[in-house]
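[1] Starting from these lines, generate the structure:
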Amino acid sequence: MTRLCRWPLRIAATFLLAVALPMAAQAQAARAPVIGVIDIQVVLRESVAVKALAERIEAGRQSAQQAMLDREELLRAADFDLAQRRASLSEDEYLRERENLETEGVTLQREMQAERRRLDQLFSRGMSEVQQVLLLISQEIARERNLDLVLAKTTVIIVKSEFDFTDEALNRLNARLVDVSLPTTGN
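    Down below sits the predicted model:
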């Protein structure tokens, strides 16, 4: 009876070996995944297009800031003039002119905030364009190198240099996108 009980175990073991051996051979035959790493922050920081975009936005900020400072100076001069003329104005005239100056000051602050938002939005749109081109370049490199997985360097602790394609991506980005097209703006 013990001999008969061993037969099913032997058959099961033989069956497992027959199934497991080809699966193990298949697993060994399958290649290991090929991984690439890119330092997106370095590419964006060193990109010619991003530098040009940042310079254009900064120039717009400075221009807008100067225009606002000039208007503030005019408001201060008008306020000083109103203070000088206060004795010659009736209380109603003085309050009306004072209210007008305050309204202009509030309007100026709102315009300054709107201009900052507009410039921030332009910068975001430009960065989005650069990031889209960088994504396409990363996809091209992944296809060319037959990469199965691309990771951002910020998610990796240690990486061998042969897996890192940051410099290649930066070179291609600089060759493909020197400047970002932004809508023309009036200050």
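
[2] hey, let's count contacts and neighbours off CA atoms from now on
    Fine.

[3] Which stretches in the chain count as helices?
    Listed in chain order, the helices of the chain (DSSP state H) span 2-29, 40-46, 48-85, 91-144, 166-176.

[4] Show me the one of these that comes nearest Ala152.
    For these, distance to Ala152 was read as Cα to Cα. The smallest value, 6.5 Å, belongs to helix 40-46.

[5] run this one through as well so I can compare:
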Amino acid sequence: MARGIRYLMAAALLAAGIAGAVPEAALGQEKIQPPPMPMPTPVIGVIDFQFVVKESAAGKSVRSQIDERQQQFQAEIKPIQQELESVRAEFSAREPGTRELGAGDTEYAAKRKAVRDRVNELQRIIQERKRELDDMFNNGMHQVDLSLIAVLKELAEERGINLILNAGRGRGLVLFAENQIVITDEALRRLDARLPKVELTKPKSGK
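    The predicted structure follows:
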């Protein structure tokens, strides 16, 4: 009888030790995880970003200034182009074999080299001015982009918008949108008020 009691006590102690060593999950007592936070209900705004940038007063001012500087550049290089055309015409009439025999070859070669140097200089000027205009345009339009983004953040806060889609042509993001959620016109109006003009400056690296 005593042996049976000792056996039962040992079995009970063993069971208690096993239970203490086994995780609660293994005993079917899993901890209840809190439910995930619910996703916010989408509040959508739709804008044609490229249209607003292009049609904004600031965007138009950038293009106008670039066009004006392009015209100034053309006026700057026109005399050089005319000079080169005149010299080229002269040399075309005096190519070796057709020029007068008395013409000095050394003098002729020196003049040809001078023309080539002048052509290279003109090409360098053209490349520099093009790079300058590209930088000015990109910097100006970047200012317009940043101002429009600020406008969109403002509209989102006012209207509780948590998702803005770009309906720009060719992007394929939006096929249809109710007028109530289209914010293109309002964004354009506010952008014009915030940034009516961009003053372009010559890049520091430009010459």
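
[6] just to revisit the earlier point, just name the most buried of the helices of the first structure.
    helix 166-176 (a mean of 18; mean count of other Cα atoms under 10 Å).

[7] What range does that one cover in the second structure?
    Per TM-score structural alignment, the counterpart of helix 166-176 of the first structure in the second structure is residues 184-194.

[8] Average offset of the matching stretch relative to the first structure?
    Between stretch 184-194 of the second structure and its aligned partner residues in the first structure, the average distance after superposition works out to 0.6 Å, using mean Cα distance after the TM-score superposition for the first structure.

[9] Tell me how far that stretch lies from the chain's centre.
    Distance, stretch centre to chain centre, for stretch 184-194 of the second structure: 20 Å (Cα atoms, centre = their mean, to the nearest Å).

[10] who touches it?
    46-49, 52-53, 55-58, 147-148, 151-152, 155 (Cα atoms under 8 Å, 6 or more residues apart in numbering).

[11] try it again with 10 Å
    The list of residues contacting stretch 184-194 of the second structure from outside it, by Cα atoms under 10 Å, 6 or more residues apart in numbering, reads 45-49, 51-59, 144-145, 147-152, 154-155, 166-167, 196.

[12] With stretch 74-87 of the first structure instead?
    Contact partners of stretch 74-87 of the first structure, identified using Cα under 10 Å, 6+ apart, comprise 68-73, 88-89, 93-95, 97-98, 101-102, 104-105, 108.

[13] let's see 7 Å
    94, 101 (Cα atoms under 7 Å, 6 or more residues apart in numbering).

[14] Leaving out sequence neighbours, find the closest residue to the residue nearest to the spatial centre of the first structure.
    Here the mean C-alpha position of the first structure is nearest to the C-alpha of Met127 (Cα atoms, centre = their mean), at a distance of 5.6 Å. If you skip the residues right next to it in sequence, Met127 of the first structure has Val50 as its closest partner in space, 7.0 Å away by Cα to Cα, 6 or more residues apart in numbering.
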